[in-house]
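Just to be clear, the model below is a prediction. Sequence and coordinates:
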Amino acid sequence: LDVLDAIRTRPQPPAVILVTGHGNESLVASALRRGADDYLAKDSALTELLPQILERVRRGRELRKALAEAEQDLVRAERLAAVGEMTVTLHHEINNPLMAAFADVELLLSDPGARPEALKQGLEDIRQALRRIRDIVQRIGELREIRSKDYLRGVRMVDLERKDYEVSLLQRGTALLHLPDEDLVRIVSLLLRGAGFQVERCQSVTDLQASASRIGVTAVVIAGGASTPGAHPLGGFVAQDDREYLLVALVAGDGTAATAAGADHVVPLPFDPGTFTAEIVRRLSPA
């Protein structure tokens, strides 16, 4: 275990499969908690199971790598979109009072002998325009959540007038997650929230089973297609026949067993983040 700890401290640690001849459950549990990817007992099945375990670990590492890259792409795309919307907003909101102030300045400079009343009115108009710009900048600085609205066809801008930032523009209900991988949870949650779902994570199948029947739950996302012999294809989750939610199984490999167990929609791993929520939303939309 000390060797395992040392390995896990490396910047890019390799996968670790514990092979033990003791079959000590506490030792295995401790190794898994410290970051071991899997374990095997030294018995007659070792030579048969080792290739399967190696392939499962390899697929897991590739999946985590793909998820990390997808998350970076999503964050980058969201940042670029936010920059674009803010640029449109600044151009629209600030450009108008700024141009008005410039026009007043040009008028005053072009007529040095203007009457005091006209001079005073021009300066007052400039002050009002600058105050409007100040207020816009202040509202932008107070934003805690960015909501956008249509500006022109195909162009969106930040909505500075909204006060109900806590209310989502889309309400697609609650999506429950029960996924073992933290990276997978993070990327799926990000995608579902972006599609208008409220996302809750269930720590156990028992919690998921109890929460799935709640009013407002429209989607349940679980890890399916376990490759371990005898394992339940939906991780032990039993879908209700009269359910009102969409059951989505994320499957590494063949999804036939997950579909037979009741999954409404099977998503192969690794998936394309750009299309992940499209089919879920389509299936939930009224015909």
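Everything's here; your move.

can we go C-alpha only for contacts and neighbour counts from here?
Noted.

which residue ranges form the strands in the protein?
17-20, 38-41, 148-152, 155-158, 174-178, 198-201, 217-224, 246-251, 265-268 (DSSP state E).

Which parts of this protein are helices?
2-8, 25-33, 46-110, 116-141, 182-194, 205-211, 256-260, 276-284 (DSSP state H).

Between the ones you listed, which one is closest to residue 158.
Closest approach to residue 158 among the helices of the chain is made by helix 46-110 (5.7 Å; CA to CA).

just checking, what packs against the closest one?
Counting contacts by 3 or more CA pairs under 8 Å, 6 or more residues apart in numbering; DSSP states H and E, helix 46-110 packs against strand 38-41, helix 116-141, strand 155-158, helix 182-194.

by how many degrees do that helix and strand 148-152 diverge?
60 degrees (axes from the mean of the first three to the mean of the last three CA atoms, to 10 degrees).

Specify the stretch among the helices and strands packed on helix 46-110 that is closest to residue 64.
Of the helices and strands packed on helix 46-110, nearest to residue 64 by CA to CA is helix 182-194, at 6.6 Å.

Give the other helices and strands that the closest one contacts.
helix 46-110, strand 198-201, helix 276-284.

and of the helices and strands packed on helix 46-110, who's closest to residue 175?
helix 182-194 (7.6 Å).

Save the strands of the chain as a markdown table, and put in mean neighbour count and distance to residue 83 too.
Formatted as a markdown table, the strands of the chain follow (neighbours: other CA atoms under 10 Å; distance: least, CA to CA, whole Å):
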| stretch | mean neighbour count | distance to residue 83 |
| --- | --- | --- |
| strand 17-20 | 17 | 45 |
| strand 38-41 | 17 | 43 |
| strand 148-152 | 13 | 12 |
| strand 155-158 | 19 | 10 |
| strand 174-178 | 23 | 29 |
| strand 198-201 | 18 | 25 |
| strand 217-224 | 24 | 32 |
| strand 246-251 | 24 | 33 |
| strand 265-268 | 18 | 32 |
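
The structure to be compared is supplied as follows:
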Amino acid sequence: MLTVRDLSVQFALGGGKLVRAVDGVSFSVAKGETLGIVGESGCGKSTTGRALLRLLPITGGTVTFDGQDVQSLRGPELLAFRRRVQMVFQDPYASLSPRLSVGQLVSEPLEIHGIEGDKKARVEALLKSVGLPEGIASRYPHAFSGGQRQRIGIARALALNPELIILDEPVSALDISVRAQVVNLLMDLQQERGIAYIFIGHDLALIRHIAHRVAVMYLGRIVELGTAEAIYTNPRHPYTRSLLASAPLPDPTKRRESAPLEGDPPSPLNIPSGCRFRTRCPFAQPLCAEKDPALDPETGAACHFARELPVWSS
């Protein structure tokens, strides 16, 4: 359904400085599939998601959706593309206008895209489909909890029956008990409607629960890409191993053998030569400073020594 090749997004700063927020990212998403994108804050996850919808300008590379070059779309063609691909934003408080009622918020996409029919009935059906009670269409966002607001945002994204939804950390602002409810809702909707998701997040346990495949990002690059099962049971990149080692274990009596991630990532204004992770990598060698590793098709990891690393122990 979606194919991304060498996607780059750059931002110019004063003094001729350039931030390479996304730098040569490639992946694909099939119909009905969930691709999870994980990584530390500032790694380019959200920028990637917004660039796919052309909410941010693409500097280089190609984004192809159902055979169409997304960058070449203009006017009605771009509007038609955005009808098929929707987004749910991270902050359910900031992404809903306080001046519009719930009914107006959910029906707004129908108005923009000129959808005919009984909009009131359609809004009620959408609100019901995301587990919200009847009779709330006339109320305003301030009257709802964070979890309810995010459900309203999901209902709005579903209004046009999209084939792909980009979910930008959709539960990070919610209480942990509410997160599970929203994630289960998303999985149920995927089963019912066959929607594909790009799920952007930093909660590794949650991503494992919802994603079929996972892309691990570091400093604007994908450093490992594979099935969720492979990523979580046999990670081949040192960064992925460090991320997993940093995640808390449900059993406090257990200890991980692998070292958790330490230190902060380098500034995107001063990206290290060669492998970007080498300044924090426990396995770094002189080659890592000289040559930037590509994704190995066999291991799925962008690491010179992915095939030689010690056996992973969680």
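It's in. Since we're looking at a predicted model, the values are computed, not measured.

Can you give me the TM-score here?
Overall, the chain-to-chain superposition scores 0.27 on the TM-score scale (TM-score structural alignment, normalised by the length of the first structure); 116 aligned residues with a CA RMSD of 5.7 Å.

related to what we said a few turns ago, out of the helices and strands packed on helix 46-110 of the first structure, which is the most enclosed?
With neighbours taken as mean count of other CA atoms under 10 Å, those reach their highest mean count in strand 155-158, at a mean of 19.

which outside residues touch stretch 178-190 of the first structure?
Contact with stretch 178-190 of the first structure is made by 64, 67-68, 70-71, 177, 199, 201-205, 208, 221-223, as judged by CA atoms under 8 Å, 6 or more residues apart in numbering.

Correction: the previous question concerned stretch 127-136 of the first structure.
Counting by CA under 8 Å, 6+ apart, 93-94, 97-98, 100-101, 160 sit against stretch 127-136 of the first structure.

Can you lay out those as a markdown table showing distance to residue 279 of the first structure and neighbour count?
Shown next, in a markdown table, are these (distance: CA to CA, whole Å; neighbours: other CA atoms under 10 Å):
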| residue | distance to residue 279 of the first structure | neighbour count |
| --- | --- | --- |
| 93 | 37 | 15 |
| 94 | 40 | 19 |
| 97 | 45 | 19 |
| 98 | 45 | 16 |
| 100 | 48 | 16 |
| 101 | 50 | 21 |
| 160 | 32 | 17 |
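
which of these lies closest to residue 6 of the first structure?
The closest of the contacts of stretch 127-136 of the first structure to residue 6 of the first structure turns out to be residue 160 (CA to CA; 51.3 Å).

what about stretch 25-40 of the first structure, how long is it end to end?
11 Å (CA to CA, to the nearest Å).

Give me the contact list for it.
1, 4-5, 8, 15-20, 46, 49-50, 53, 57.

Now distance to residue 280 of the first structure too, for the strands of the first structure, in CSV please.
Putting these into CSV (distance: least, CA to CA, whole Å) gives the following:
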stretch, distance to residue 280 of the first structure
strand 17-20, 36
strand 38-41, 32
strand 148-152, 23
strand 155-158, 25
strand 174-178, 11
strand 198-201, 14
strand 217-224, 8
strand 246-251, 8
strand 265-268, 8
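
And for residue 129 of the second structure, nearest residue in space, chain neighbours not counted?
Leaving out its chain neighbours, the residue that sits closest to residue 129 of the second structure by CA to CA, 6 or more residues apart in numbering is residue 155, at 7.7 Å.

What separation do you get for that neighbour and residue 119 of the second structure?
Computed with CA to CA, the distance linking residue 155 of the second structure and residue 119 of the second structure is 13 Å.

Repeat that for residue 104 of the second structure.
If you go by CA to CA, the gap between residue 104 of the second structure and residue 119 of the second structure works out to 10 Å.

which one of those two has more residues nearby?
Between residue 104 of the second structure and residue 119, residue 104 has the larger neighbour count (other CA atoms under 10 Å), namely 21 against 18.

could you pull out the strands for the stretch 51-200 of the second structure?
Using DSSP state E, counting those that start in this stretch, the strands found in the stretch 51-200 of the second structure span residues 60-65, 68-69, 85-88, 164-168, 196-201.

In terms of secondary structure, what does the last one contact?
Read it as strand 196-201 of the second structure. By 3+ CA pairs under 8 Å, 6+ apart, strand 196-201 of the second structure packs against strand 34-38, helix 45-52, strand 164-168.

Next, the angle strand 34-38 makes with that strand.
Interaxial angle, strand 196-201 of the second structure versus strand 34-38 (the same axes, to 10 degrees): 20 degrees.

Residues contacting whichever helix or strand comes after strand 196-201 of the second structure, please?
Going down the chain from strand 196-201 of the second structure, the next helix or strand is helix 204-210, by DSSP states H and E. Outside helix 204-210 of the second structure, the residues within contact range by CA under 8 Å, 6+ apart are 34, 36, 38, 183, 187, 199, 201, 214, 228-229, 232, 244, 247.

before we move on, the earlier item: could you dump the helices of the first structure to TSV with distance to residue 248 of the first structure?
What follows is these, written out as TSV (distance: least, CA to CA, whole Å):
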stretch	distance to residue 248 of the first structure
helix 2-8	33
helix 25-33	27
helix 46-110	18
helix 116-141	39
helix 182-194	12
helix 205-211	13
helix 256-260	9
helix 276-284	8
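
Tell me which of those helices sits nearest to residue 249 of the first structure.
So among the helices of the first structure, helix 256-260 is nearest, using CA to CA, at 6.9 Å.

how near is residue 51 of the first structure to residue 174 of the first structure?
Distance, residue 51 of the first structure to residue 174 of the first structure, by CA to CA: 40 Å.

Just the buried residues from the contacts of helix 204-210 of the second structure, in ChimeraX please.
This is the ChimeraX syntax for the buried subset of the contacts of helix 204-210 of the second structure, where burial follows 16 or more other CA atoms under 10 Å:
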select :34,36,38,183,187,199,201,214,228,232,244
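
Please render the strands of the stretch 51-200 of the second structure as JSON lines that adds distance to residue 289 of the second structure to the earlier fields.
Below are those laid out as JSON lines (distance: least, CA to CA, whole Å):
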{"stretch": "strand 60-65", "distance to residue 289 of the second structure": "25"}
{"stretch": "strand 68-69", "distance to residue 289 of the second structure": "36"}
{"stretch": "strand 85-88", "distance to residue 289 of the second structure": "38"}
{"stretch": "strand 164-168", "distance to residue 289 of the second structure": "33"}
{"stretch": "strand 196-201", "distance to residue 289 of the second structure": "29"}
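
Tell me which of these sits nearest to residue 288 of the second structure.
Judged by CA to CA, the one of the strands of the stretch 51-200 of the second structure that comes nearest to residue 288 of the second structure is strand 60-65, at 25.2 Å.

now for the closest one, which elements pack on it?
strand 2-12.
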